[in-house]
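Enquirer: Turn this into a structure:
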Amino acid sequence: MQIYQNTKIASNKSLYISGQTPSKDGVTPQSIEAQTEVVLEKISAALQEHHLTVEDLVKITIYITDVSYLPGLRSKLAEFVGESKPTSTLVVVAGLIDPDFKVEIDGIAAF
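Expert: I've put the predicted structure just below:
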């Protein structure tokens, strides 16, 4: 299942979204699917704040702490990006700022 594309032409203005973490209201869910949902909700809110949608995302960078999380992450990401398929980089890291965090995602939108 391909949920990204190798290239995507961007227009003149850009929105850079900082790395979004899976903690909401001081609570971090345990499953990778739930953590990914929280992160994607935050990205969606950042886009909406600027009157943008997931269709405007041209690049995302995903950081996960274990490659075994990939199937759960991909299922949630596929639902989120739909047909828009932004370019994507996946990095497996030794850890994130909080040891309970399994995923962090940042993004770039163009409009």
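
Enquirer: okay, CA-based contacts and neighbour counts for the rest of this
Expert: Will do.

Enquirer: so what's the spatially closest residue to residue 19 that is not a sequence neighbour up against?
Expert: Nearest residue to residue 19 in three dimensions, chain neighbours excluded: residue 106, at 4.0 Å (C-alpha to C-alpha, 6 or more residues apart in numbering). Taking C-alpha atoms under 8 Å, 6 or more residues apart in numbering, we find residue 106 in contact with 16, 17, 18, 19, 20, 43, 60, 61, 62.

Enquirer: what helix or strand does residue 38 sit in?
Expert: Counting by DSSP states H and E, the element that carries residue 38 is helix 32-49.

Enquirer: which strands and helices sit next to that helix?
Expert: Here helix 32-49 touches strand 14-20, helix 70-81, strand 103-110, going by 3 or more C-alpha pairs under 8 Å, 6 or more residues apart in numbering; DSSP states H and E.

Enquirer: Please identify the deepest-packed of these.
Expert: Most buried of the helices and strands packed on helix 32-49 by mean neighbour count (mean count of other C-alpha atoms under 10 Å) is strand 103-110; its value is a mean of 21.

Enquirer: so it versus helix 32-49, what angle?
Expert: Here the directions of strand 103-110 and helix 32-49 differ by 30 degrees (axes from the mean of the first three to the mean of the last three C-alpha atoms, to 10 degrees).

Enquirer: One more, so I can put them side by side:
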Amino acid sequence: MSRPQSEFHRPVTPWRRPPGASEGVWEQVLAEDPGTGDGTVLQRYEPGTDTSAQGTVRHDYFEEVYILEGDLTDLRLGETFTAGMYAYRHPGMEHGPWSSAEGVVMLVIRSR
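Expert: Okay, here's the model as predicted:
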């Protein structure tokens, strides 16, 4: 099975807290393939969110992230990223933990 095909529409799926995510982290699924886990989501951090308790993260999938609005600070690297910035991560790439002073909204694409 693949992600369902759809034409332009307003997403109606509710914002949810991803499993294992820190307080203040939310995502809205735009498209998802339940068989593979591939998907596209909007991810949102509330202002003041800090994922330090989660530590660094590694995934078993490729991940693309485009910051739509706000700021995101990589606490390990000591760098802040803002709207218009993009990341492409291979499986196993270590990243985070993160904080966001003003909050952030990102488009995230996950694929195997």
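
Enquirer: TM-score of the superposition?
Expert: The TM-score (TM-score structural alignment, normalised by the length of structure 1) is 0.31; 69 aligned residues with a C-alpha RMSD of 5.0 Å.

Enquirer: next structured bit after the helix holding residue 38 of structure 1?
Expert: Counting by DSSP H and E, the next helix or strand C-terminal to helix 32-49 of structure 1 is strand 57-64.

Enquirer: buried set for that next one?
Expert: By neighbour count with 16 or more other C-alpha atoms under 10 Å, strand 57-64 of structure 1 contains the buried residues 57, 58, 59, 60, 62, 63, 64.

Enquirer: Make sure the second one is actually in contact with residue 109.
Expert: To tie it back to what came earlier, the one meant is residue 58 of structure 1. Yes. Judged on C-alpha atoms under 8 Å, residue 58 of structure 1 makes contact with residue 109 at a distance of 5.3 Å.

Enquirer: any common contacting residues for these two?
Expert: With contacts taken as C-alpha under 8 Å, 6+ apart, residue 58 of structure 1 and residue 109 have no neighbour in common.

Enquirer: Residue 65 of structure 2 belongs to a helix?
Expert: No. Read with DSSP: H, G, I helix; E, B strand; the rest coil, residue 65 of structure 2 is strand and lies in no helix.

Enquirer: what sits against it?
Expert: By C-alpha under 8 Å, 6+ apart, the contact set of residue 65 of structure 2 is 86, 87, 88, 106, 107, 108, 109.

Enquirer: How about it, nearest residue that isn't a chain neighbour?
Expert: Counting by C-alpha to C-alpha, 6+ apart, the residue nearest residue 65 of structure 2 is residue 108, at 4.6 Å.

Enquirer: Which element, helix or strand, includes that neighbour?
Expert: Per DSSP H and E, residue 108 of structure 2 falls inside strand 104-111.

Enquirer: which helices and strands sit right next to that strand?
Expert: Right, strand 104-111 of structure 2 is packed against strand 39-45, strand 62-74 by 3+ C-alpha pairs under 8 Å, 6+ apart.

Enquirer: Nearest to residue 27 of structure 2, out of those strands?
Expert: For residue 27 of structure 2, the closest of these is strand 39-45, at 4.2 Å, according to C-alpha to C-alpha.

Enquirer: who's in contact with the closest one?
Expert: For strand 39-45 of structure 2, using C-alpha under 8 Å, 6+ apart, the contacting residues are 3, 24-33, 100, 103-111.
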